[in-house]
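Undergrad: just the structure for this:
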Amino acid sequence: MGEHYFAERPGAAARRRTVDLVLPDLHLRLATDSGMFSPDRVDPGTRVLLETVPPPPPTGDLLDLGCGYGPIALTMASRSPQASVWGVDVNQRALEIAEENATAAGLDNVKFRAADDVSPDLRFAAIWSNPPIRIGKAALHGLLLAWLPRLAPGGAAHLVVQKHLGSDSLQRWLDAQGHRTTRIASRSAYRVLRVDAPSPTAPSAASTTEGPTR
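TA: Sure, this is the predicted structure:
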């Protein structure tokens, strides 16, 4: 790929298209464009996550970390219409397309924002993510250390990671950082990991002075 999908302002020429997300409980037709993650089809990892993850909390703030054009966030918004869903991404083109997809789907309980535009005081009842593994280990670790501590007490994150891209080592690293992590599903070389919010008495990994583990 000549340009990574995690560029803030993709330079790839626009080439609009649509993809279908078909799940047992919903069918979304989503607009996509060049310069974003998996523009030609819903990524298989995303599909594995959405087909195996438990239902999202019915209320509260929910987060799709690395939302792209919105398949995960829009599924959360559809499944939990009384919740407030946030989709966060660095890619401005993807955020604009995701907003279009929310409008087309009639989902008004979801917002798509850059990370700096989300209040740092917000705490999330759930985080779902197909994280951007290809940004590199150090950057990925930094991203997770920034957002996982923002889980509300009793909340959990669900991450889908391809086995050959380091799902097992990521699980070990998360455990070592104090984020209790369990594998809840395995399909087509993808692992779905559940990361529980730390208990109120447990020290937060984000409070340590050490940098991300390499």
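Undergrad: okay, CA-based contacts and neighbour counts for the rest of this
TA: Fine.
Undergrad: all helices in this protein, in order from the N-terminus.
TA: Counting by DSSP state H, the chain forms helices over residues 44-52, 71-79, 92-105, 137-147, 167-176, given from the N-terminal end onward.
Undergrad: pretty sure residue 194 is touching residue 158, no?
TA: Yes: taking Cα atoms under 8 Å as the contact criterion, residue 194 and residue 158 are neighbours in contact, 4.6 Å apart.
Undergrad: the more surrounded of these two?
TA: Between residue 194 and residue 158, residue 158 has the larger neighbour count (other Cα atoms under 10 Å), namely 25 against 22.
Undergrad: sequence B follows; please return its structure for comparison with A:
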Amino acid sequence: EINALWYNALRLMQRWLDEASDQSDASRMEHAAECARDAFNRRFWNPDRGHLYDVVDREHGDDPACRPNQLFAISLPHAVLAPMYWRPVLDTVERELVTPVGLRSLSPRHPEYKPTYRGDLLTRDAAYHQGTVWSWLIGPYVDALLRVRGEDGGVRRVLDGLVAHLRENCIGFVSEVFDAEPPFTPGGCVAQAWGVAELLRCLLLTER
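TA: The predicted structure is shown next:
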């Protein structure tokens, strides 16, 4: 996601410099963005898994963990990921990470996957990024769905679980996290601003 955000920042700078009639610096930003995009697609695509590496060039090699962060390479306004990879990434994310109330932070196939967010602080922290479902990640997932499949892809239905959750736990709000397996017990903050905001944004995006 850091690379995806960096690429977006470069494209935004390019646009703003264009609008300011600074063609020299705009061209420099354009070149930097193209280099970043080319390097990203060359290094992060994992053909063996059909999704993106989580981290590359680590001391012990590239990390093939399947995480939701890769959606930002598709969902941001300027997608750093080449279109030819959008559908396989989305298919993998749907198969391994999507739940009715958000996205798992790690694939269940990973040996360090934690299906529940319970216990003392240390136990919960150990599970926070290792499988626990984050509600706000429904946002980038919906953005990616709309970009890849369009409005006829049943996008609105993926929000049904969180809409139903508004009548549970803290009424009218969205919980921060959920267990990664049914019944997807909510945890963390009972009224998380980014979860509420992303659900509202997605409802507006998919409103007809």
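Undergrad: TM-score them against each other, please.
TA: Once the chains are overlaid, their TM-score stands at 0.29 when taken by TM-score structural alignment, normalised by the length of structure 2; 104 aligned residues with a Cα RMSD of 5.7 Å.
Undergrad: thinking again about what came up before, could you identify which of the helices of structure 1 is most buried?
TA: Between those, the one whose residues have the most neighbours on average, counting mean count of other Cα atoms under 10 Å, is helix 71-79 (a mean of 25).
Undergrad: and it, what does it pack onto?
TA: Contacts defined by 3 or more Cα pairs under 8 Å, 6 or more residues apart in numbering; DSSP states H and E place helix 71-79 of structure 1 against strand 26-32, helix 44-52, strand 61-65, strand 84-88, strand 110-113.
Undergrad: what angle separates the fourth one from strand 61-65?
TA: Using axes from the mean of the first three to the mean of the last three Cα atoms, to 10 degrees, one finds that strand 84-88 of structure 1 and strand 61-65 are set 20 degrees apart in direction.
Undergrad: what comes up buried for the helix of greatest length in structure 2?
TA: Residue-count comparison of every helix in structure 2, with assignments taken from DSSP H, identifies helix 23-44 as the longest. Of the residues in helix 23-44 of structure 2, those buried by neighbour count under the rule 16 or more other Cα atoms under 10 Å are 26, 29-30, 32-33, 36-37, 40-41, 44.
Undergrad: packing partners for it?
TA: Applying 3+ Cα pairs under 8 Å, 6+ apart, one finds that helix 23-44 of structure 2 makes contact with helix 2-19.
Undergrad: and the angle from the helix it packs on to helix 23-44?
TA: Helix 2-19 of structure 2 runs at 160 degrees relative to helix 23-44, counting by the same axes, to 10 degrees.
Undergrad: you'd agree residue 51 of structure 1 is up against residue 23?
TA: Yes: under the criterion of Cα under 8 Å, residue 51 of structure 1 lies in contact with residue 23, with a separation of 7.1 Å.
Undergrad: now do the nearest residue to residue 27 of structure 1 once chain neighbours are set aside against residue 196 of structure 1, distance only.
TA: Spatial nearest neighbour of residue 27 of structure 1, excluding adjacent residues (Cα to Cα, 6 or more residues apart in numbering): residue 21 at 5.6 Å. Taking Cα to Cα, to the nearest Å as the criterion, residue 21 of structure 1 is separated from residue 196 of structure 1 by 28 Å.
Undergrad: more neighbours: which of those two?
TA: In this comparison of residue 21 of structure 1 against residue 196, neighbours counted by other Cα under 10 Å, the higher total goes to residue 196 at 22 against 18.
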